[in-house]
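K.L.:
Return atomic coordinates for the entry below.
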Amino acid sequence: MNFTNISWTHFLAAGATLAVLTFAINLIDIPQVEAKANPQIFDLEAHRGGRDARPENTLVSFAYALELGVTTLEMDMQLTKDDQIVISHNPIMNANLTKGPDGNYVKAGQYDIRKMTLKEIKQFDVGTMNPNAGDYYESHGKTQLSVPGTKIPTLEEVFELANSYGNDKIYFNLETKSYADPADPNHANNADPEKFVKKFYEIVKKYHMEDRVFLQSFDWRTLKIMHNIDPTITLVALSSEQPSWGYVDGCYLKIGDKNASPWLAGLNINDYHGDYVKAAKAIGADVVSPYWEELSPQLVSEAHELGMKVVPWTVNSPKSMNMLIDMGVDGIISDKPWILRDLLIKRDISVAEPTINSNSPYHIGTNIIDVETKKLSKGGDSAE
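P.N.:
The predicted model follows:
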């Protein structure tokens, strides 16, 4: 999907204006509890495991990221018909990525994961991007290593993978893919937010990952529910101001609209003068995660003053990475984690050590992708 570039200087000016405004903000009274998951180094997050390197949101991509040396594995969750949490960005199987049991790519809109059992889902292959996928393939497929036979994993399998690598330092940034707006085409089969969060927390406790998970979402209802269940779980408020994106990836903040956005858990962004940082603080978020072009140095400083970290999505070009690091962000989510890692090292910023498990069935030498992607090291930014 192509997006119109928005100059970050526009947001710099807006942030400067915001900084001099004085207004009363009635924040929801949420007890301040220290979040458990709190990386002490720059948070290098592999978006969907690093989708420009390996099939996205799979054990293959997460193994790649572990062996590369990232701080956090970023991924998306869906709740199945039989109440299993699987890792998939799209609620309906992506025709650009998914082959059916017959070996052919599925048709768009054909299979809704939320209406399928885990056994049914495991019959599909997400290991090879469709070379006829147009812009999607041009943006992400040219550097992605095909791994035929790759299946959609469960959240439990992701935790077990990390344990099999002996990595007790890796963090997990896990998004509840929940569709709050009734006008959203994906809303019809949306999982009950409370049921979704409770199932997530059940698995987190089972694997004792409370101090290593972030729960992120555009649907801030799930963040409030999680806070009520366990206020020590780190919460990440995703946001987007991009109305042209439709309901594919964006969270409508509805700045200037009379009615509150259904995504913001009952908050009206206009009560915060359009300031998503203060709104995120009001629902108890520990991290604000906006689309990267919607950041300014002032907004980063504001978040830090409120005790929140800033980790923008999804940043793929070295120029943009350097600009955001200079702004003072605490981490970056990227489809190209190998580029971000190399940049951090060159800037003398600490990075996580690689974890190698040559006995893992998902181990594929990291040097393969390094060779393949040198020619595209100047790749651009993309959507979440």
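
K.L.:
Going by C-alpha atoms from here, please, whenever you check contacts or count neighbours.
P.N.:
OK.

K.L.:
now the helices for the protein?
P.N.:
8-20, 59-68, 118-121, 135-136, 155-164, 193-206, 220-229, 276-282, 297-305, 318-327, 337-346, 366-373 (DSSP state H).

K.L.:
To compare against the first, here's the next sequence to fold:
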Amino acid sequence: MSANEFTVIGHRGARGHAPENTLLAIDTAIRLGAPWVEFDVQLHDSGELLVFHDLTLDRTTNGQGFLASQSLGMLRALDAGQGQQIPTLIEVLDLVEQQVGVNIELKSAGGTGEAVASVIRSYLEAGWPPEKFLVSSFHLPELWEFKQYAPEIPIGALICGVPLDWAGCAVELGAATLNLSSEFVDPRLIADAHKHGIKVFVYTVNDPAEMRMLREMGVDGVFSDYPDRALAVTAG
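P.N.:
Presented below is the predicted three-dimensional model:
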């Protein structure tokens, strides 16, 4: 992420083109040219880190009920769309193979940060540079916990609103990015983040006109279900 770069991040892989948070979605984003991919991670009771967004299975799989109440074997047998499995964090990282940067969003608490840090540590030891990772979360205490175990990995504070102290939460965490809902983009928030050397990434942006507007406002990048659209805007 260079200083003047407008960063395009494939949201849940390339959710607009393939079933979200699957290996197919991640691979599609890479093939479309996205320099970064974002996906969600939850810690299952089995100790496995699963790439999945919702608390329940109904929306994106042929299963029902809460993810946390199902066995790992049952979860892995589900169809997550187009015959895709619910992948593990390790499977996604092995697919990526440093081709692109990865933004791992911590969706669950209760040790998720520590578990993700442990996995990332093994990839750092295998030669991945820390800057290939960005770990983010709405659950800021869990993000802080992750930072204690992997201080060299950049983190992103996820927010859905405009805090009273502007970018204060990201500053306090030592975050590299503030990941902000498109509904709450405020020039003063962008300015405050930039004053502290923090990049502002906006989610989830699929309209090219909105992408251009955000870029003109000084936003540093966008999460998009259609990374190809965002790449076309950056090339224009």
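
K.L.:
Give me the TM-score for these two chains.
P.N.:
The pair, once superposed, lands on a TM-score of 0.92 when counted by TM-score structural alignment, normalised by the length of the second structure; 231 aligned residues with a Cα RMSD of 1.7 Å.

K.L.:
Nearest to Leu44 of the first structure among the helices of the first structure would be which one?
P.N.:
Between Leu44 of the first structure and the helices of the first structure, the shortest gap by Cα to Cα is with helix 337-346, which sits at 7.2 Å.

K.L.:
What residues sit buried inside that closest one?
P.N.:
Under the neighbour-count criterion of 16 or more other Cα atoms under 10 Å, helix 337-346 of the first structure has 337-341, 344 buried.

K.L.:
can you check stretch 119-127 of the second structure too?
P.N.:
Buried residues in stretch 119-127 of the second structure (16+ other Cα under 10 Å): 120-121, 123.

K.L.:
Kindly report the same for stretch 223-239 of the first structure.
P.N.:
Under the neighbour-count criterion of 16+ other Cα under 10 Å, stretch 223-239 of the first structure has 223-227, 231-239 buried.

K.L.:
out of these, which one sits closest to Ile92 of the first structure?
P.N.:
Nearest to Ile92 of the first structure out of those is Leu238 (Cα to Cα; 21.0 Å).

K.L.:
if I line the two up, what does the closest one land on in the second structure?
P.N.:
Under the alignment (TM-score structural alignment), Leu238 of the first structure maps onto Leu158 of the second structure.

K.L.:
Please look at its match and Leu134 and confirm they touch.
P.N.:
No. Using Cα atoms under 8 Å as the test, Leu158 of the second structure is too far from Leu134 to be in contact (11.8 Å).

K.L.:
Could you pull up the residues touching the residue nearest to Cys160 of the second structure when sequence neighbours are not counted?
P.N.:
Of all residues not flanking Cys160 of the second structure in the chain, Ser181 sits nearest, at 5.2 Å (Cα to Cα, 6 or more residues apart in numbering). By Cα atoms under 8 Å, 6 or more residues apart in numbering, the contact set of Ser181 of the second structure is 159-161, 202-204.

K.L.:
Please apply the same query to Gln85 of the second structure.
P.N.:
Counting by Cα under 8 Å, 6+ apart, the residues that Gln85 of the second structure touches are 22, 76-79.

K.L.:
please redo it, this time with the cut-off set to 10 Å
P.N.:
Contact partners of Gln85 of the second structure, counting by Cα atoms under 10 Å, 6 or more residues apart in numbering, are 21-24, 51, 61, 75-79.

K.L.:
Please list only the buried members of those.
P.N.:
With burial judged by 16+ other Cα under 10 Å, the buried subset of the contacts of Gln85 of the second structure is 21-24, 51, 61, 75, 78.

K.L.:
Between all of these, which two are separated the most?
P.N.:
Leu24 and Leu75 (17.4 Å).

K.L.:
which residues of the first structure does the longest strand along the second structure align to?
P.N.:
In the second structure, taking DSSP state E as the definition, the longest strand is strand 36-43. Aligned using TM-score structural alignment, strand 36-43 of the second structure spans residues 72-79 in the first structure.
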